[in-house]
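Participant: Need coordinates for the below:
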Amino acid sequence: MDMRRMLIRLCFIALYMMVSALPAAAADSDFGQRVNGLAEVKAVRVSTDSDRTRIVVDADKAVSVKKMVLSNPDRVVVDIPKAWLSPKVKKDNNIGSRFVGKVRLAQFDKQTVRIVVETKVGKNNYKVFTLKGGTVPGRVVMDFGNLSPDSLQAKIDLPGTTKPKPQPAEQPAKPAPEVKPAPQPKEEEKAPEKPAEDKDDELAGITGLKGRKITIDPGHGGSDSGAIGPTGVMEKSVTLRVAQELKRLLVAEGATVYMTRDRDTEVSPKGSKATDIEELQARCDIPNKNGSDIFVSIHMDSFSNGAAKGTTGYYYSLGSKRSRELADKIRSGVIDQIGTQSRGTQSCNFYVVKHTDMPATLVEVAFISNKSEEQLMNSEEGIKKAAQGIADGIADFFG
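Facilitator: Okay, the predicted model is just below:
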């Protein structure tokens, strides 16, 4: 009797083990069918500038999309048919910008990848389109912002409204990528352009940092995270850390330093309720009202191609006569300290360098979308070296 019970028990155990193995085998089979011939969704990139949040999903071949909108809360759902989601892709992304709350990716069925975006600007203020070719065979681009969908598309299609596409590091450095375009208010576009009145002649006769008035602008802040790196490092945090260290270095040399922000917050008194122009103008008001000698805005670059890297200096060509010199020297100082590739010094139309009354520059220290540069700029060493590089450039500018 005991022997019979033992045999029955062994049979049940063997049967249980066989049945338990079936789901795993079926799953492996399903995975193989899902991958075979389908586009692999390999990465998701998110960047935020003054007027939009851009989400770029990369695939290893050209893809199409299907869209729908949902309410309570407002969501935009984008399906990518004939695709599978790589397990390496981050599935849940807390963006926290003024335009987008969260972005989630999932394998909706065996042949469909679903992207769900929680939008803060309503269900109509978005644009979704696909790109193919180039270094990334297939891309889905989603823009969310205060502008109309047509205006958002126009920013991409019309010449002169965005920066040229960057090249990977292995190729010769050319123009910088299409990040942080400055909004252009219609009422200001009607006014004729004229060179800004600044302190060029006065500055030329004085050397050293002692007694200098310098405004530092850590890009983004508060509800605007700026670009977000592959591991989740936020641009607003990096720029603030660099700015705080830069202030310490400049004050030690006798300079008077004004910060547009010294913590994680918006600059405008209206906070997150401010319009983009109000927020940007609030940053310009600080150096203008305090009679600063120079204005330095600190940012991190971002692009959907993670190979893009390097440092870029920007200036407004119709502004101060010495703005390009300031941009050149700061860019060179940063490169000397952190060893990044030079992407040159370029003219731009960014609001903060266009509406300041003194030599002004916006420096893109490095690419937060590049994993190695993100890691560098999330380290204490990277922060200190970047700040030292900017300080060296400022000291060189003042002679």
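Participant: make it CA atoms for all contacts and neighbour counts henceforth
Facilitator: Fine.
Participant: who's in contact with the residue nearest the centre of the chain?
Facilitator: The chain has residue 227 as the residue nearest its centroid, 2.2 Å off, counting by C-alpha atoms, centre = their mean. Residue 227 is in contact with 46-49, 234-236, 300-302, 368-369, counting by C-alpha atoms under 8 Å, 6 or more residues apart in numbering.
Participant: Tell me the one of those nearest residue 218?
Facilitator: Of all these, residue 236 has the smallest distance to residue 218: 7.3 Å, by C-alpha to C-alpha.
Participant: Which strand or helix spans the closest one?
Facilitator: According to DSSP states H and E, residue 236 maps onto helix 235-252.
Participant: elements contacting that helix?
Facilitator: strand 213-218, strand 256-259, strand 294-301, helix 380-398 (3 or more C-alpha pairs under 8 Å, 6 or more residues apart in numbering; DSSP states H and E).
Participant: Those: which one's closest to residue 66?
Facilitator: The nearest among the helices and strands packed on helix 235-252, by C-alpha to C-alpha, is strand 294-301 at 30.1 Å.
Participant: what angle do the closest one and helix 235-252 make?
Facilitator: Calculated by axes from the mean of the first three to the mean of the last three C-alpha atoms, to 10 degrees, strand 294-301 forms an angle of 150 degrees with helix 235-252.
Participant: just checking, next helix/strand downstream of strand 294-301?
Facilitator: Next helix or strand after strand 294-301 toward the C-terminus (DSSP H and E): strand 311-315.
Participant: Whichever helix or strand comes after that next one relative to strand 311-315, how many degrees between them?
Facilitator: Per DSSP H and E, the first helix or strand lying C-terminal to strand 311-315 is helix 323-338. Between helix 323-338 and strand 311-315, the angle comes out at 160 degrees (the same axes, to 10 degrees).
Participant: Now do helix 323-338 against helix 380-398, angle only.
Facilitator: 150 degrees.
Participant: same for helix 323-338, what does it pack against?
Facilitator: strand 311-315, strand 342-347, strand 360-367, helix 380-398.
Participant: Next, the structure of the following sequence, for comparison with the previous one:
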Amino acid sequence: MRKLYLFFFALLMLIPFMGFEAQAATLQDARWVTRNDAPIPYVRMVMDLSAPVKASASISEDGKTTTVTLKNTKIGKVKSSMTMDSSIASSAKLTQVGKNVNVTIKTPKALDTDGIKVFSLKKDTVNNKPYRIVMDVQKQGVAPKSNYYGSKKTTAKSSSSSTKKTSSTSTGAATTISSNGNYKTSGGLAGKVITLDPGHGGSDPGAIGPNGLQEKQVTLPIAKYLKADLEARGAKVYMTRTTDVDVYAPNASGVDELQARVNVANKYNSDAFVSIHINAFSNPSVGGIATYYYSKTGYDAKLAQRVQDQIMNEPKFNGDRGIQEGNLYVLRHSDMPAILVELGFISNPTEEAALNTTKTQQSFAAEIAAGLASYFGG
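Facilitator: Predicted coordinates for the structure are as follows:
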């Protein structure tokens, strides 16, 4: 066994569980999904529990078997095995070992501690969700994608000004909704329709900082402050989510979740769509602020530049990373000018600390609002 890795990994995993009372828990459900909307694709396993538990883990000598042990837990009416993604994590087996449950994960390639994340989610009475343990297993042997959130090569949409009727078509999963195509690009913010998309949420925490801050815990308050700022300027604002929930469904596929967010903007015939995210990288010294766009309407780059001009000099962040064209799902499939802002790196401890303050969250909101006002000519 890789004892060094075991010690380090188990220590990381025990931190989130400290403070929980030791009590017997029942494993009530186990499910998985492949997420391709990330820099490195991964398989996510979610374990529903009747009570919080402590956990430890070990990786076999060849790196192809990882065992996560759920302490003081018994298996309920749950399937004992899951056949998953053969290219990332081929299977998981649940076994009762005394008072504990072992989750044995098989991977086609050797896995190290940096290839798996295990974290807990508290019971959510508002959204009727139990205690959960989430295990993310990254695909091995692939380089991170610089542009993600559903990247897939596609032909840019025409910037024709012809009117389209609002319609929807079934894709067998998430419904695709189209706008009427009559977005406005000038005349000031008053009366404009803007959709804000706080990245991640619910079963998807997004990137997690070295001190435990989750991306979803930052994007939502920034979006709420931004909504208030824009409404004070006379805009009509919609949000893809207003609480800590998935937009489509818990543990949905990346495409379904992203399409559900785009649908909100298209449904309300928005004049602009702003998706709010926080970046992450393996090197904790990397930082800075960027804005992504996808050239589909003729106005996307202008919108990105006007917003980036306002947010790029936020104090305590490592500079201006500029505007970048990104082949991102939410930017491609929204029918109006759209941007995705990356407000620093949560993996950078200094930027993570700043992002965790109301001052910075409100500042970013005010700066994005100013950028939108500049774009619309107000």
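Participant: For the two chains, what TM-score is obtained?
Facilitator: TM-score for the superposed chains, counting by TM-score structural alignment, normalised by the length of structure 2: 0.63, backed by 281 aligned residues with a C-alpha RMSD of 4.1 Å.
Participant: before we move on, back to that, please indicate which of the contacts of residue 227 of structure 1 has the highest neighbour count?
Facilitator: Within the contacts of residue 227 of structure 1, residue 368 tops the neighbour count with 33 neighbours, counted by other C-alpha atoms under 10 Å.
Participant: For the alignment partner in structure 2 of that one, which residues are in contact?
Facilitator: Under the alignment (TM-score structural alignment), residue 368 of structure 1 maps onto residue 346 of structure 2. Neighbour list for residue 346 of structure 2: 207-210, 213, 215, 278-280, 352, 355 [criterion: C-alpha under 8 Å, 6+ apart].
Participant: Tell me the counterpart of residue 292 of structure 2 in structure 1.
Facilitator: For residue 292 of structure 2, the aligned residue in structure 1 is residue 314 (criterion: TM-score structural alignment).
Participant: got the contact list for that match?
Facilitator: The contact partners of residue 314 of structure 1, by C-alpha under 8 Å, 6+ apart, come to 324, 327, 345-348, 361-363.
Participant: how close does it get to residue 331 of structure 1?
Facilitator: The gap separating residue 314 of structure 1 from residue 331 of structure 1 is 9 Å, by C-alpha to C-alpha, to the nearest Å.
Participant: Now for those two: what residues contact both?
Facilitator: With C-alpha under 8 Å, 6+ apart as the test, residue 314 of structure 1 and residue 331 both reach 345, 363.
Participant: and the helix holding residue 236 of structure 1, how far from structure 2 on average?
Facilitator: For helix 235-252 of structure 1, the mean deviation from structure 2 after alignment is 0.4 Å (mean C-alpha distance after the TM-score superposition for structure 1).
Participant: Using the three-state scheme, assign residue 6 of structure 2.
Facilitator: Recorded secondary structure, residue 6 of structure 2: helix (DSSP: H, G, I helix; E, B strand; the rest coil).
Participant: quick revisit: take the helices and strands packed on helix 323-338 of structure 1 and write them to CSV, including distance to residue 98 of structure 1.
Facilitator: Shown next, in CSV, are those (distance: least, C-alpha to C-alpha, whole Å):
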stretch, distance to residue 98 of structure 1
strand 311-315, 25
strand 342-347, 28
strand 360-367, 22
helix 380-398, 26
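Participant: Nearest to residue 112 of structure 1, out of the ones you listed?
Facilitator: That would be strand 360-367 among those, by C-alpha to C-alpha, at 31.2 Å.
Participant: in the very next helix or strand once past that closest one, what's buried?
Facilitator: Following strand 360-367 of structure 1 in sequence order, the next helix or strand is helix 371-377 (DSSP H and E). Neighbour-count burial for helix 371-377 of structure 1 flags 371-374, 376-377 (criterion: 16 or more other C-alpha atoms under 10 Å).
Participant: List just the nearest of these to residue 131 of structure 1.
Facilitator: When the buried residues of helix 371-377 of structure 1 are ranked by distance to residue 131 of structure 1 (C-alpha to C-alpha), residue 371 comes first, at 23.0 Å.
Participant: so who does the closest one touch?
Facilitator: For residue 371 of structure 1, counting by C-alpha under 8 Å, 6+ apart, the contacting residues are 229-231, 306.
Participant: neighbours of the nearest residue to residue 110 of structure 2 once chain neighbours are set aside, just the number please.
Facilitator: Leaving out its chain neighbours, the residue that sits closest to residue 110 of structure 2 by C-alpha to C-alpha, 6 or more residues apart in numbering is residue 63, at 4.1 Å. Number of residues near residue 63 of structure 2 (other C-alpha under 10 Å) recorded here: 18.
Participant: The one 10 residues further on too?
Facilitator: Here the count is done by other C-alpha under 10 Å, and residue 73 of structure 2 has 25 residues near it.
Participant: what residue of structure 1 takes the place of it?
Facilitator: For residue 73 of structure 2, no residue is aligned by TM-score structural alignment.
Participant: Quick check, residue 73 of structure 2 in contact with residue 47.
Facilitator: No. In this structure, residue 73 of structure 2 is not within contact of residue 47 by C-alpha atoms under 8 Å, at 11.5 Å.
Participant: counterpart of the residue nearest to the centre of structure 1 in structure 2?
Facilitator: Counting by TM-score structural alignment, the partner of residue 227 of structure 1 is residue 207.
Participant: ok, now how distant is that match from residue 213 of structure 2?
Facilitator: Distance of residue 207 of structure 2 to residue 213 of structure 2, computed by C-alpha to C-alpha: 8 Å.
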